[in-house]
Structures are given as structure tokens and as C-alpha cells.
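Novice: Sequence and predicted structure below; questions after.
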Amino acid sequence: MATTTPTYLPAQILWPATPRGVHQARHSLERQLAHWELSDLAFTAGLVLTELMTNAYRHGTAPGRKTGVTVLRVPAGVRIEVHDSVDLAEGAPTLTEAPTDAERGRGLTLVDTLTAHRWGVTDRNGPGKIVWATCTQPSA
């Protein structure tokens, strides 16, 4: 009998809270998506992961801590979870409207659009929070 319980593959991976860590995580995600035969999600899921990790290292990761990433296979796509070290009570990420001349501030708006509003934030065991987003194939 087939199981319907999702499995985390790979287990949470810790990445440096740096632009290079974001780059490495994105390439790891692309390899995992290819393994799951979901390469058509690579661009969208990679962009979502990039935005969530960038927010984590800029706003949610204490100095010297790493950013955790977990990717969960879900029907028609993947759920990307970014674990940081700053508690939810200290500030949850929120959608904002960036001024037209701003160089930053559109990341979560982009995530919201790319995931059709399927993202959120939750507490986690231990310090920090989880910011997650679900990316699905266009037909889903």
C-alpha cells in the first residue's frame, strides 16, 4: 500500500547567511527538482528560495548563525521552508508596497505573486521562525 505521508528530501540543510549561501542553496534546489522530475519549477522555485533566503540573512538571522532550508515534495510541486534564528514575536515578514524608486522591498510581493498567495510564516521548535512558500506547476 502506498503511503501518503510526505517525506522531507533532503533533510534540512544549513547554509551560510550570505549571498554565496543563497547561490549554493538555489543550485541544490535545482538538483533536487531535477531528481523529482520537476525541472520546470526550477526558475520559479529558485527565485522564491532566493527571495526568502535573502530576507532571512538580511532581517532574520542572528550574526554567526546559518539559514536552514527544507524542501518538501507536495502534490504538483514543492514547499520551500526557510528557517531563521529570529523569533516570530520579534517581527514577522509582511507584504509592503515599496516606493517606485526603492532598490529593495519587493521580495515578498514577488513571492506572493509567484506562489499565488501560498506562503506564510510560522513558529518553529527552538529559536526562530519558518517562512514557507509553495510552488506548483502551472496547471496545478
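Specialist: Looks like it came in fine. Residues are numbered from 1 along each chain as shown.
Novice: drop to CA atoms for contacts and neighbour counts, all remaining ones
Specialist: OK.
Novice: who's in contact with residue 24?
Specialist: residue 15 (C-alpha atoms under 8 Å, 6 or more residues apart in numbering).
Novice: Over to it. Which of the three states is it?
Specialist: helix (DSSP: H, G, I helix; E, B strand; the rest coil).
Novice: what does stretch 79-91 contact?
Specialist: Outside of stretch 79-91, the residues that reach it under the criterion C-alpha under 8 Å, 6+ apart are 45, 49, 52-53, 56-57, 60-62, 65-73, 122-123, 127-135.
Novice: For that stretch, list every residue counted as buried.
Specialist: Of the residues in stretch 79-91, those with enough neighbours to count as buried (16 or more other C-alpha atoms under 10 Å) are 79-88.
Novice: Mark which of those residues are part of strands, please.
Specialist: If you go by DSSP state E, those have 79-83 in strands.
Novice: alright, now check it against this:
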Amino acid sequence: MTAAISGTESVGVDLPYRAESVSAARRLVCVQLAVWGLDDLVEDAQVIVSELATNAAKTGCRLWMRVEIERLTEKAVQIRVTDGCRVLPVMVKADGQDEGGRGIALIHHLTGGHWGADQLPNGKTVHADLGVVA
């Protein structure tokens, strides 16, 4: 069993809607997980934040997207990306000919289904919980 963290441990950054923001989001997650001693989550976390930030960058709905990582327990984190588009993500079954459409399914797999999206007045936040035991 993992213990809950007292107080909020989180970091976030506002990034422009540009392709290079995806690598900045990956660096944020990598550095923060190292600070928390959660190196075993880095690979999956970088895939997740890459997918979420790429999806946000494609919307181009606002000037900035917000990328955050919060420590939920000693061994679990939540990655969040907020953008200015109110269209919620859906998991689709992409076939071998599709060039995209696999990101949310990949996030679903890596998180064991612990992900979701919240609609906001001016956009949405997509979150993914990593390291959560069902």
C-alpha cells in the first residue's frame, strides 16, 4: 500500500502551441520525477506527456497550454495538460493504415485505465495517473 502525500507537491509550466513544447514537457516530467526519486516512472510518463502535449499543440486554440505533474502518493503521479479546446479526447481503434489515433489508447494502456478529461469553460484538462494500483 502507498501512503498519501501530505500537502500538494506539484509543478507546472505554461508552454506555447509549438512542436518544441512537447520536448519541454518531457523535460519537466523527467526532471521532476528524478527530484521525487520516481525514476521508474520516467519512460511511461514521457510517453504520456508527449501524447497529451502533442494533442494540445495540434488544437492551437489558445496562446499557451499548461503542463503539470502532481505527486499523488509516494509512488504515483498525475500528469495534466490543459488547453483551450473544449473537444474531449476519445479512445478510437486505429487500424494499421491510420497515421494517428493511437495516443489515448496508449495512455489508457500505460495507466491501466486511470485517465480522464474535464471540460472547462474555456477548454479542457486531460489527466493521466501513473503508478496507481487499482
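Specialist: The structure has been received and is ready for your questions. In this text the structure is predicted, and so the values were computed from the model without any measurement.
Novice: Now compute the TM-score of the two chains, please.
Specialist: Structural agreement between the two chains, given as a TM-score (TM-score structural alignment, normalised by the length of structure 2), stands at 0.88; 130 aligned residues with a C-alpha RMSD of 2.0 Å.
Novice: Restricted to strands, list the contacts of stretch 79-91 of structure 1.
Specialist: 66-73, 122-123, 129-135.
Novice: From those, list just the buried residues.
Specialist: Among these, those classed as buried by neighbour count (16+ other C-alpha under 10 Å) are 66-73, 129-135.
Novice: Looking at the residues you listed, which is nearest residue 104 of structure 1?
Specialist: The shortest gap between residue 104 of structure 1 and any of these belongs to residue 131, at 18.6 Å (C-alpha to C-alpha).
Novice: State the distance from the spatially closest residue to residue 82 of structure 1 that is not a sequence neighbour to residue 43 of structure 1.
Specialist: The shortest distance from residue 82 of structure 1 to any residue other than its chain neighbours is 4.7 Å, reached at residue 69 (C-alpha to C-alpha, 6 or more residues apart in numbering). The gap separating residue 69 of structure 1 from residue 43 of structure 1 is 17 Å, by C-alpha to C-alpha, to the nearest Å.
Novice: For residue 110 of structure 2, pull up the helix or strand it's in.
Specialist: Residue 110 of structure 2 belongs to helix 103-111 when elements are defined using DSSP states H and E.
Novice: can I assume residue 71 of structure 2 is in contact with residue 9?
Specialist: Yes - counting by C-alpha atoms under 8 Å, residue 71 of structure 2 touches residue 9, with 5.5 Å between them.
Novice: Next, the contact list for residue 116 of structure 2, please.
Specialist: So residue 116 of structure 2 contacts 126-128 (C-alpha under 8 Å, 6+ apart).
Novice: With distance to residue 114 of structure 2 as added columns, please give the residues you listed in a markdown table.
Specialist: Written out in a markdown table, the entries for those read as follows (distance: C-alpha to C-alpha, whole Å):
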| residue | distance to residue 114 of structure 2 |
| --- | --- |
| 126 | 11 |
| 127 | 9 |
| 128 | 6 |
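Novice: closest to residue 37 of structure 2 among those?
Specialist: Within those, distances to residue 37 of structure 2 taken as C-alpha to C-alpha reach their minimum at residue 128, with 19.1 Å.
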